[in-house]
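[1] Pasting the sequence and the predicted model now:
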Amino acid sequence: MNEKHILSAFDSDLEQVQTHIMMMGGLVEEAILRASESLQELDQEMAEKVRNDDKAIDLLEEKINEECALLIALRSPAAGDLRIALSVMKIAGNLERIGDYAKNMAKRTAILMDLPQVEGARGALRRMAREVQLMLNDALDAYVQRDSELAYNILRRDLEIDQMYNALFREFLTFMMEDPRNITPCMHLHFIAKNTERMGDHVTAIAEQVIYVVEGHMPDDEARPKRDHYDPSLHQLS
């Protein structure tokens, strides 16, 4: 009876922690979408909201870490359950970093308003951010459903984010060489592109945690393909 009670308490505590993870994930998805929209529309008010709302993401990460620490200390989970608790903390850390990158994107909006505009760049960055947001949504679904196949699919989709970044990087170099007035705005735009690419890396890390929970091991290097070449016809700014 006592063992059943402990297991029931663990499951209840874990359910609460995972509810907070989903809340945090929802806030981060919203931050990505709003930050990219504020960039495309040069909407300083929306950008400021993204920056202010990041505090809620940070607080949730702290709460999740505290809950997981108590869960481990009080419930003494067995190997499988301990794996879940540890994965939750790592997922929370990755979500917090994605939120920071979204906040940094929003910070650039006010700066870019006063600089020469690079045709098509803001729209291309918004499309890239949208792909990252969709990946994150699927990564969270994979976690809830314990779907390792979907998680592996996310690892493969990160290739497209890398290709989009590489294409944008080369486009920005071209714009800077064509007109020195483009150097400053393109540097800021490149910073945003790199941050968005890093968001994708953190989404991939979340997917890896799903695989760890379901299969009991991290994916090997073959499951994390990387490549530097790209098809420029797929990712023009226009």
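    On my side now, so go ahead.
[2] For the rest of this, base every contact and every neighbour count on C-alpha atoms.
    Fine.
[3] could you pull out the helices for the protein?
    Shown for the chain, the helices assigned by DSSP state H span residues 2-41, 44-75, 79-113, 121-145, 148-178, 183-215.
[4] Put this next to the previous one:
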Amino acid sequence: MEINSESHSQHISRQFNQELEELKTHLMAMGGLVEKQVQDAITALLENDSKLAGKVRDNDREVNDLHLQIDEECTRILARRQPAASDLRLVLAVIRASSDLERIGDEASKIARNAISLSESNNVIRGLVEVRHISEHVRKMLRDALTSFARFDLELAIEVVREDELVDDEYGSAMRSLITFMAEDARSISSVLSVMWILRALERVGDHADNLAEHVVYLVKGLDIRHSDPDTLEATVLDRNS
């Protein structure tokens, strides 16, 4: 059964309604924090701001605390309410989504740590153009994935899944360019390796945004699309009769 944003507001228990709404609210708050972590980590890198990078690294604890809080809320709902059908899918989707958000927070911390390392280097930093481009792409994916979750928007979720393939292609191209830089200038190896780790972290952010979008499809349609062909997704997921 397909559900929409009103499907979780029609329970006999008003308190159960409130618990589910709070669960979604807390997940969106975590998503907003993680999105800012990624943005600040990239800003710290591009503006050579080690203080901001340190703040990102320190704020990872807040992300972890939210993850634990949401897990606890989900466990309590499962134990007390024993939800079924769409309510169970919501709780399970939130559990999975919060795990992906926590891992995005970890990737932001990795970017911040490498930004601090690069700020201490006297070398010319290669690959920042690629970092800027890919970071804009994955940040849009993350923003759209969170929006699709908040609105139960299948079309937007599918768009995010499709975008992940483009990010993978951009990542591969950027890595090839950086390998060429290292081959041409051995003095750049240390800084280029740091940039490569940053690009890898951004690629992983895209992967987790893709996961978030897949959780939306599971939540709304009850379909597991993790190993589906992207070219057939739209026909499968948006089939109004499924």
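    Now that the structure is in, tell me what you want to look at. This is a predicted model, so every value here is computed, not measured.
[5] any idea which residue sits dead centre in the second structure?
    By Cα atoms, centre = their mean, the mean C-alpha position of the second structure lies nearest to residue 209, the distance being 3.6 Å.
[6] what about the counterpart of residue 207 of the first structure in the second structure, neighbour count?
    Aligned against the second structure by TM-score structural alignment, residue 207 of the first structure finds its counterpart in residue 213. The burial metric for residue 213 of the second structure, expressed as a neighbour count using other Cα atoms under 10 Å, is 32.
[7] what about the counterpart of residue 20 of the first structure in the second structure, how many residues close to it?
    For residue 20 of the first structure, the aligned position in the second structure is residue 26, judged by TM-score structural alignment. The tally of other residues near residue 26 of the second structure (other Cα under 10 Å) stands at 19.
[8] what residues are up against the nearest residue to the match of residue 207 of the first structure once chain neighbours are set aside?
    Nearest residue to residue 213 of the second structure in three dimensions, chain neighbours excluded: residue 157, at 4.6 Å (Cα to Cα, 6 or more residues apart in numbering). Residues counted as contacts of residue 157 of the second structure (Cα atoms under 8 Å, 6 or more residues apart in numbering) are 144, 145, 148, 149, 213, 214, 216, 217.
[9] State whether the fourth one and residue 216 are indeed in contact, as I suppose.
    It refers to residue 149 of the second structure. Yes: distance between residue 149 of the second structure and residue 216: 5.6 Å, which falls inside the contact criterion (Cα atoms under 8 Å).
[10] Comparing those two, which residue is more hemmed in?
    When residue 149 of the second structure and residue 216 are compared on other Cα under 10 Å, the one with more neighbours turns out to be residue 216, at 30 against 27.
[11] From residue 147 of the second structure, how far out is the more buried one?
    Between residue 216 of the second structure and residue 147 of the second structure the computed distance is 10 Å (Cα to Cα, to the nearest Å).
[12] what sits against residue 117 of the first structure?
    Under the criterion of Cα under 8 Å, 6+ apart, the contact list for residue 117 of the first structure reads 182, 185.
[13] Can you tell me what it aligns to in the second structure?
    Pairing criterion TM-score structural alignment: the partner of residue 117 of the first structure within the second structure is identified as residue 124.
[14] How about residue 41 of the first structure?
    Taking TM-score structural alignment, residue 41 of the first structure has residue 47 as its aligned residue in the second structure.
[15] Next up, the contacts around the residue nearest to the centre of the second structure.
    Shown here is residue 209 of the second structure, whose contacts under the criterion Cα under 8 Å, 6+ apart are 100, 138, 141, 142, 145, 160.
[16] ok, now residue 199 of the second structure?
    In this structure, residue 199 of the second structure makes contact with 131, 134, 171, 175, judged by Cα under 8 Å, 6+ apart.
[17] And the residue nearest to the first one when sequence neighbours are not counted, how far from residue 23 of the second structure?
    It stands for residue 131 of the second structure. Across the structure, with Cα to Cα, 6+ apart as the measure, the residue nearest residue 131 of the second structure apart from its sequence neighbours is residue 199 (6.3 Å). For residue 199 of the second structure, the distance to residue 23 of the second structure under the criterion Cα to Cα works out to 32 Å.
[18] what's the answer for residue 198 of the second structure, then?
    The span separating residue 198 of the second structure from residue 23 of the second structure equals 32 Å under the rule Cα to Cα.
[19] Which among the helices of the first structure is found nearest to residue 224 of the first structure?
    With respect to residue 224 of the first structure, and counting by Cα to Cα, the nearest of these is helix 148-178 at 5.8 Å.
[20] what's the mean deviation for that closest one versus the second structure?
    Once superposed with the second structure, the aligned residues differ from helix 148-178 of the first structure by a mean of 0.8 Å; criterion: mean Cα distance after the TM-score superposition for the first structure.
[21] and the helices of the first structure as TSV, adding distance to residue 225 of the first structure?
    Putting these into TSV (distance: least, Cα to Cα, whole Å) gives the following:
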stretch	distance to residue 225 of the first structure
helix 2-41	25
helix 44-75	29
helix 79-113	20
helix 121-145	16
helix 148-178	7
helix 183-215	11
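[22] Thank you kindly, that will do.
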